[in-house]
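**Student:** how would this look folded up:
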Amino acid sequence: MILLSYKRGDFLIKKARCIPLRVHILRAMKRRVRPNHEKTQDFLNELGRKEAGIYGEQSLDYYLKLIPETDHPFYIFHGLRLPFRDTFFQMDTLILFSNFFLVLEVKFFKGTLYFDPKNYQLLQEVDDNPLKVYPDPILQASNQCSKLQSWLRTRQLTDVPCEKLAVLTNPKVITKVLSSPSEVDRNVVKSPALSAKVRMLLKRHFSQPLDKKFIKKLIKQLLKDHTPDNSSPILQYGVLPSDIIKGVLCPCCSPYKVMKRIYGTWECLYCGGKYDDAHRAALVDYALLISPFITMRELKRYLGLENRLTIISLLKNLNIEFVGGTKSRTYNLTPLLTKT
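**Tutor:** All right, here's what the predicted structure looks like:
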């Protein structure tokens, strides 16, 4: 769910952080795609990267609350994804102060980081593993600023200065600099020092604040142009319906085990757990991985149930509605997705 506006002290969150649909699908793939699928490790790697990013962004929230008070309110947008030419660009966190933007490129890295802006790269060393090479986060944040300025021009909005910071949210990460130390010092910060860095930026931007009507118009346009990423990892990784494990899965067993419906409840024959509404999660997975619509025949096969009246009762308790006549009846699972 996206919360469009709520107040915390002297700033307002205009777009709250939410878990992207793609991550929900990847998590469902982790639960449901057969382990021997040729792309399993690939999509698990993507999920690991995205979950680390989510954790890092969430851990930043505490430090955002410590940003110094200002004479004018400022506005925060999480995960804003805007059009740029024939594609889109997404910012981890965008802050609109009274007279400038601040783009935060949030990173949750472990081990030791070697910043090398001269060669547009970041090297990571974790224990005795080989060095990993990543794009330079300073350059990433700089590109976001450039694209944001282009977006402003495209929308015929007044040019607004843009600052950038790469924020490291893992308190245990070690940083070293291989090149351009002044650039790293200016644009990289660990999250506990974010407020001090913002204070310096506020002193740098002491010009007349933007007109309140313009800020209101700018916020409205930012939210209007936000376009969630609905790309499907199902297609990307070549997952077919036949690759997906059917049944109601035990939430406590790892790897997941299929449960049985016994005397009005779902029971796991491996750990002994009993659950009343475990079918809800199973139907959410179906909607994410296969289709938001399902027939009675497919319900029987997917849930492992033969009794039509039992299935109807389960769907009724979930407020699942159907469309079509008795023979062509299809159940709409979409409302379940709004609660994930």
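**Student:** alpha carbons only for contacts and neighbour counts from here, please
**Tutor:** Noted.
**Student:** Check which element follows the host helix or strand of Arg81 along the chain.
**Tutor:** Using DSSP states H and E, Arg81 sits within strand 74-84. Per DSSP H and E, strand 74-84 leads on to strand 87-96 as the next helix or strand towards the C-terminus.
**Student:** Can you name the residues in contact with that next one?
**Tutor:** 57, 74-83, 101-106, 144, 147 (C-alpha atoms under 8 Å, 6 or more residues apart in numbering).
**Student:** Compute the distance from the centre of the next helix or strand after it to the centre of its chain.
**Tutor:** Using DSSP H and E, the helix or strand that directly follows strand 87-96 along the chain is strand 101-107. Remark: strand 101-107 is offset 15 Å from the chain centroid, using C-alpha atoms, centre = their mean, to the nearest Å.
**Student:** the inter-axis angle of strand 101-107 versus strand 87-96?
**Tutor:** 110 degrees (axes from the mean of the first three to the mean of the last three C-alpha atoms, to 10 degrees).
**Student:** Now do strand 101-107: everything it contacts.
**Tutor:** By C-alpha under 8 Å, 6+ apart, strand 101-107 touches 53, 56-57, 91-96, 137, 140-141, 144-145, 160-169.
**Student:** Which ChimeraX command selects the buried ones in the residues you listed?
**Tutor:** Only the buried entries of those go into this ChimeraX selection, using 16 or more other C-alpha atoms under 10 Å:
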select :53,56,57,91,92,93,94,95,96,137,140,141,144,145,162,163,164,165,166,167,168,169
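**Student:** So which of the contacts of strand 101-107 belong to helices?
**Tutor:** Judged by DSSP state H, those include 53, 56-57, 137, 140-141, 144-145 as members of helices.
**Student:** For the strand holding Arg81, name the packing helices and strands.
**Tutor:** In terms of contacts (3 or more C-alpha pairs under 8 Å, 6 or more residues apart in numbering; DSSP states H and E), strand 74-84 is packed against strand 11-15, strand 87-96, helix 137-154, helix 212-225.
**Student:** Second input sequence below; structure requested for side-by-side comparison:
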Amino acid sequence: MTNSSAVIKTNPNHTAATHHVIHSEMLLFKIKSLQDLYKDEVMTIKDMNKLARLLLKHHSPATPDPLKQYDICQNKLQVGVYCLTCGSLPLLRSKGAWICPVCKTASKDAHLYTLNDYYLLIGSVITNKRLRWFCNISSRSIAAKLLTSLDLKQSGMQKKSYL
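**Tutor:** Here you go, the predicted structure:
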């Protein structure tokens, strides 16, 4: 626990929790007591390095699919760029900025937060068409400008291109 004034109470039947949950200022003392308790070396540095290489070799990054996990269809998503001030959806694109129709806040980069949502929900690859759908943009050229401004690596040519 990082808050030093937090009171740690445990269920009387769960006494192990008192040994595993501590305040942050006690962390160094806990590490020292564990070092004193476990003096015998279980693995050599060489063994640990070998294990680290083996773990790295067999590591595969997680590819979570929240839509599948929570059984949500893409067409059920509320699309559009949302207002960072009041949360309304969608913002309108006008003269190079996103304008909130509710609170009238203007933002040049509100689409970046929406693109982050796209990345987390849908994936790391986006096309002009997918950007227009997810950000609720009707103009191909505006979508192309937004994609170009991201300075991402493009693959494919013309209609088949993606970032």
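**Student:** re earlier: adding distance to Ala278 of the first structure, write the ones in helices among the contacts of strand 101-107 of the first structure out as a markdown table.
**Tutor:** Output for these, formatted as a markdown table (distance: C-alpha to C-alpha, whole Å):
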| residue | distance to Ala278 of the first structure |
| --- | --- |
| Gly53 | 29 |
| Gly56 | 30 |
| Glu57 | 30 |
| Pro137 | 42 |
| Gln140 | 42 |
| Ala141 | 42 |
| Gln144 | 42 |
| Cys145 | 45 |
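**Student:** and which of the residues you listed is nearest to Arg308 of the first structure?
**Tutor:** Gly53 (43.1 Å; C-alpha to C-alpha).
**Student:** what residue of the second structure matches up with that closest one?
**Tutor:** Alignment note (TM-score structural alignment): Gly53 of the first structure has no counterpart in the second structure.
**Student:** gap between Gly53 of the first structure and Asn170 of the first structure?
**Tutor:** According to C-alpha to C-alpha, to the nearest Å, Gly53 of the first structure and Asn170 of the first structure sit 11 Å apart.
**Student:** hmm, back to that, now the helices and strands packed on strand 74-84 of the first structure as JSON lines including distance to Asn187 of the first structure?
**Tutor:** Formatted as JSON lines, those follow (distance: least, C-alpha to C-alpha, whole Å):
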{"stretch": "strand 11-15", "distance to Asn187 of the first structure": "23"}
{"stretch": "strand 87-96", "distance to Asn187 of the first structure": "15"}
{"stretch": "helix 137-154", "distance to Asn187 of the first structure": "7"}
{"stretch": "helix 212-225", "distance to Asn187 of the first structure": "24"}
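**Student:** just so I know, which of these lies nearest Pro192 of the first structure?
**Tutor:** Using C-alpha to C-alpha, those put strand 87-96 closest to Pro192 of the first structure, at 16.2 Å.
**Student:** Where does the closest one end up in the second structure?
**Tutor:** Going by TM-score structural alignment, strand 87-96 of the first structure sits over no part of the second structure.
**Student:** any idea what Lys197 of the first structure aligns with in the second structure?
**Tutor:** Lys197 of the first structure maps onto Lys30 in the second structure, by TM-score structural alignment.
**Student:** Am I right that its match sits in a helix?
**Tutor:** Yes: counting by DSSP: H, G, I helix; E, B strand; the rest coil, Lys30 of the second structure falls inside a helix.
**Student:** That one: neighbouring residues, count only.
**Tutor:** 15 (other C-alpha atoms under 10 Å).
**Student:** How about Val188 of the first structure?
**Tutor:** 22.
**Student:** Ignoring the adjacent residues along the chain, who's closest to it?
**Tutor:** Using C-alpha to C-alpha, 6 or more residues apart in numbering and skipping residues adjacent in sequence, the residue nearest Val188 of the first structure is Ala166, 4.8 Å away.
**Student:** gap between the one you found and Ser207 of the first structure?
**Tutor:** On the measure of C-alpha to C-alpha, Ala166 of the first structure and Ser207 of the first structure end up 24 Å apart.
**Student:** Same question for Thr112 of the first structure.
**Tutor:** 39 Å.
**Student:** Which one's more surrounded, the two?
**Tutor:** Between Thr112 of the first structure and Ser207, counting by other C-alpha under 10 Å, Thr112 is the more crowded of the two (17 against 11).
**Student:** helix, strand or coil for the residue nearest the centre of the second structure?
**Tutor:** The residue lying closest to the centre of the second structure (C-alpha atoms, centre = their mean) is Leu120, at 6.2 Å. Under the three-state scheme (three-state DSSP), Leu120 of the second structure adopts helix.
**Student:** What does it correspond to in the first structure?
**Tutor:** Counting by TM-score structural alignment, the partner of Leu120 of the second structure is Leu288.
**Student:** and Ile126 of the second structure, what does it touch?
**Tutor:** Applying C-alpha under 8 Å, 6+ apart, the residues near Ile126 of the second structure are 162-163.
**Student:** so who does Glu306 of the first structure touch?
**Tutor:** Glu306 of the first structure sits in contact with Lys300, where contact means C-alpha under 8 Å, 6+ apart.
**Student:** After alignment, which residue of the second structure pairs with it?
**Tutor:** Match for Glu306 of the first structure (TM-score structural alignment): Ser138.
**Student:** That match: what secondary structure?
**Tutor:** The three-state label for Ser138 of the second structure, taken from three-state DSSP, comes out as coil.
**Student:** and the gap between it and Pro12 of the second structure?
**Tutor:** In this view, Ser138 of the second structure and Pro12 of the second structure are 61 Å apart by C-alpha to C-alpha.
**Student:** what does Lys159 of the second structure give?
**Tutor:** Counting by C-alpha to C-alpha, the separation of Lys159 of the second structure from Pro12 of the second structure is 65 Å.
**Student:** again with Tyr113 of the second structure
**Tutor:** Taken as C-alpha to C-alpha, the span from Tyr113 of the second structure to Pro12 of the second structure is 45 Å.
**Student:** Could I get the full set of helices for the second structure?
**Tutor:** So, for the second structure - with DSSP H - the helices run 17-20, 27-37, 45-58, 66-69, 110-121, 128-135, 140-149.
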